[in-house]
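**Student:** What follows is a predicted protein model with its sequence.
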Amino acid sequence: MKKISIIPILLLLPAYIVVAQTKGAMEMKPEMTEIWDPEVPIVKSGKTLSEPPTDAIILFDGSDLSKEWTNSKGEKPTWKVENGCLTVLKGAGDIKTKRVFEDCQLHIEWRSPEKVEGEGQGRGNSGILLQERYEIQVLDSYNNRTYRNGQAASIYKQYAPLVNVCKAPGEWQTYDIIYTAPRFKDDGTFFTPPMITVIHNGVVVQNHVKLRGPTLYIGIPEYAVKKHGAAALVLQDHGNPVSFRNIWIRKL
């Protein structure tokens, strides 16, 4: 009986596979990769980038603070509300939202005092804490040198901003923040860490940075990681009369 060599067949096999794959691709139709349902929900944007879209939660509209905010003791906050903005009263303590959040888009406008007092960290200092523990620094960083990971728009003590776009004292500034909350392993360590993008006065200054842990004044962030869920948005009393207005948030 005559033996048949399989070597020529094996040599032809890759070419056959390529032809088969090409033939399969040619048989694809456009509708095979089209996704129709569920339909993308409709949200109407504001007339400007500062105006809230229709699905936003208005946290401060310039008049009422008590509806959405409380102090750290769960009592009525005593920050000053006047002329459409709220201002830190020294010694009044931090304020936080009654609602809790995880992934979100936050818009907030702030203003350091027009009268310049102090220097470094003592000048127009406040902060915005996501989930009550991850701080975006608020500071008058206009011609005011301090440590780079503690200036305005820094993720405090972790990431310096890419650039300094701080306006002069007394001028209103904007933060637009996109935040992805952390997910945790069973042992309480990060499965995925919190991630933050910050747009300061229309300029990207934090580009989807991964946080090492919660904000600490002293210490290493990794050492303080603890499993947690949704938590409030906090505005910090750091002893300086910083003002805020037009605060809205979208859950993502």
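**Tutor:** Yes, it's here. Numbering: from 1, shown residues only.
**Student:** drop to CA atoms for contacts and neighbour counts, all remaining ones
**Tutor:** Will do.
**Student:** For Leu13, which three-state class applies?
**Tutor:** Following DSSP: H, G, I helix; E, B strand; the rest coil, we place Leu13 in the helix state.
**Student:** Any figure for the gap between it and Ile7?
**Tutor:** Between Leu13 and Ile7 the distance is 10 Å, computed by C-alpha to C-alpha, to the nearest Å.
**Student:** which one of these two has more residues nearby?
**Tutor:** Under the criterion of other C-alpha atoms under 10 Å, the comparison of Leu13 against Ile7 puts Leu13 first, with 12 against 9.
**Student:** The closest residue in space to Asn71 that isn't next to it in sequence - how many residues pack around it?
**Tutor:** For Asn71, ignoring the flanking residues on the chain, the nearest one in space by C-alpha to C-alpha, 6 or more residues apart in numbering is Ile95 at 4.4 Å. When counting by other C-alpha under 10 Å, one arrives at 25 neighbours for Ile95.
**Student:** OK, contacts around Ile95?
**Tutor:** 69-72, 77, 234-237 (C-alpha atoms under 8 Å, 6 or more residues apart in numbering).
**Student:** try it again with 7 Å
**Tutor:** 69-72, 77, 234-236 (C-alpha atoms under 7 Å, 6 or more residues apart in numbering).
**Student:** where's it relative to Glu68, distance?
**Tutor:** Distance from Ile95 to Glu68, by C-alpha to C-alpha: 10 Å.
**Student:** Repeat that for Tyr159.
**Tutor:** From Tyr159 to Glu68 the distance is 30 Å (C-alpha to C-alpha).
**Student:** Put this next to the previous one:
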Amino acid sequence: MKKVYLSICCISASFLVSAEKKIDPKLTEQWSPIPEIITPSPIPSDAIVLFDGQSTYNLEHSDGSKVKWNVENGALTVEPGTKGIFSKEKFCDMQLHVEWKSPKKISGKKGQQLGNSGLYIQGRYEVQILDSYQNQTYANGQAGSIYKQSAPLVNAMKPTGQWQTYDIIYHAPKFNGTELTTPANITVLHNGILVQDHYILKGGTVYRGQPAYKAHGCDRLLLQDHNDKVSFRNIWARKL
């Protein structure tokens, strides 16, 4: 029986191989549309540069006034009390690159008091910026978290004072009138390490209570002034 069974298996396998050879491989070849050619450099050729180390032309305060933060040595540093700054450009789905650095630790301060800022996508959904190097706080409020929603998978912080990197893939929510049809999702790499894996956002960031969605369209990126001298550089985004 074993010999007969093996013979049947061999015949079946041979038949399948023969049948596959008759399938034209061109049937599964896609020739159009042809992908756009993008130059793979530190800043992709199709990126919108929001801060290049010198010019703040593509940034502004909420009232449209010129940026009051300090620009020095290729870095843009929060000037406490001047309020946050926004991109002039509005975004929906996007790839975002941001580098940031916490100021030196201050004796007597800890937790949310150290190097606090925030990166608000579409002005609503916050990826937390905080000095989380040897600085304990609530997990969904440390660096790499979606603030008050999702703790990072790991703490990928470099030591205080070193440049940190966020690389983010974000897909905006979709609405039918005022009704949410598809929630937003986000993937975050902190210093090249995955810390948010296609997280489905529950709504806009809130400090108290539960997040909820309110219908909106494409909107601006916000860098928060939380009264700490956090620095930024090499900020660019690609519309997806």
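**Tutor:** Looks like it arrived, so ask away. What you see is a predicted model; the values in this text were computed from it and never measured.
**Student:** where does the TM-score land?
**Tutor:** Remark: TM-score between the superposed chains equals 0.89 [TM-score structural alignment, normalised by the length of the second structure]; 224 aligned residues with a C-alpha RMSD of 1.7 Å.
**Student:** hang on, the earlier thing: need the counterpart of the residue nearest to Asn71 of the first structure in the second structure.
**Tutor:** When the second structure is aligned by TM-score structural alignment, Ile95 of the first structure is paired with Ile85.
**Student:** For its match, give its distance to Gln224 of the second structure.
**Tutor:** 7 Å.
**Student:** With Thr28 of the second structure instead?
**Tutor:** In terms of C-alpha to C-alpha, Thr28 of the second structure sits 48 Å off from Gln224 of the second structure.
**Student:** Also Tyr199 of the second structure?
**Tutor:** 22 Å.
**Student:** Looking only at neighbour counts, state which of those two leads.
**Tutor:** It is Gln224, of Tyr199 of the second structure and Gln224, that has more neighbours when counted by other C-alpha under 10 Å, with 23 against 16.
**Student:** how about that one, what does it touch?
**Tutor:** Here Gln224 of the second structure is in contact with 84-85, 117-119 (C-alpha under 7 Å, 6+ apart).
**Student:** So which of those belong to strands?
**Tutor:** Secondary structure from DSSP state E places 85, 117-119 of the contacts of Gln224 of the second structure in strands.
**Student:** which one of the residues you listed sits closest to Ser7 of the second structure?
**Tutor:** Leu119 (64.8 Å; C-alpha to C-alpha).
**Student:** Quick one: map the closest one onto the first structure.
**Tutor:** Aligned partner of Leu119 of the second structure by TM-score structural alignment: Ile128.
**Student:** List the residues that contact its match.
**Tutor:** 135-137, 234-236.
**Student:** at 6 Å what do you get?
**Tutor:** By C-alpha atoms under 6 Å, 6 or more residues apart in numbering, the contact set of Ile128 of the first structure is 135-136, 234-235.
**Student:** Export the residues you listed as a markdown table, with columns for secondary structure and distance to Gly122 of the first structure.
**Tutor:** Putting the contacts of Ile128 of the first structure into a markdown table (DSSP: H, G, I helix; E, B strand; the rest coil; distance: C-alpha to C-alpha, whole Å) gives the following:
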| residue | secondary structure | distance to Gly122 of the first structure |
| --- | --- | --- |
| Glu135 | strand | 17 |
| Ile136 | strand | 16 |
| Val234 | strand | 20 |
| Leu235 | strand | 17 |
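**Student:** Tell me the one among these nearest to Glu27 of the first structure.
**Tutor:** For these, the nearest to Glu27 of the first structure is Ile136 (52.5 Å; C-alpha to C-alpha).
**Student:** if I look at the closest one, how far off is Leu130 of the first structure?
**Tutor:** Counting by C-alpha to C-alpha, the gap from Ile136 of the first structure to Leu130 of the first structure is 8 Å.
**Student:** same thing with Glu222 of the first structure?
**Tutor:** Relative to Leu130 of the first structure, and taking C-alpha to C-alpha, Glu222 of the first structure is found at 17 Å.
**Student:** Between these two, which has more neighbouring residues?
**Tutor:** Leu130 (28 against 14).
**Student:** Show me which of Tyr159 and Glu68 of the first structure is the more surrounded one.
**Tutor:** Tyr159 (20 against 14).
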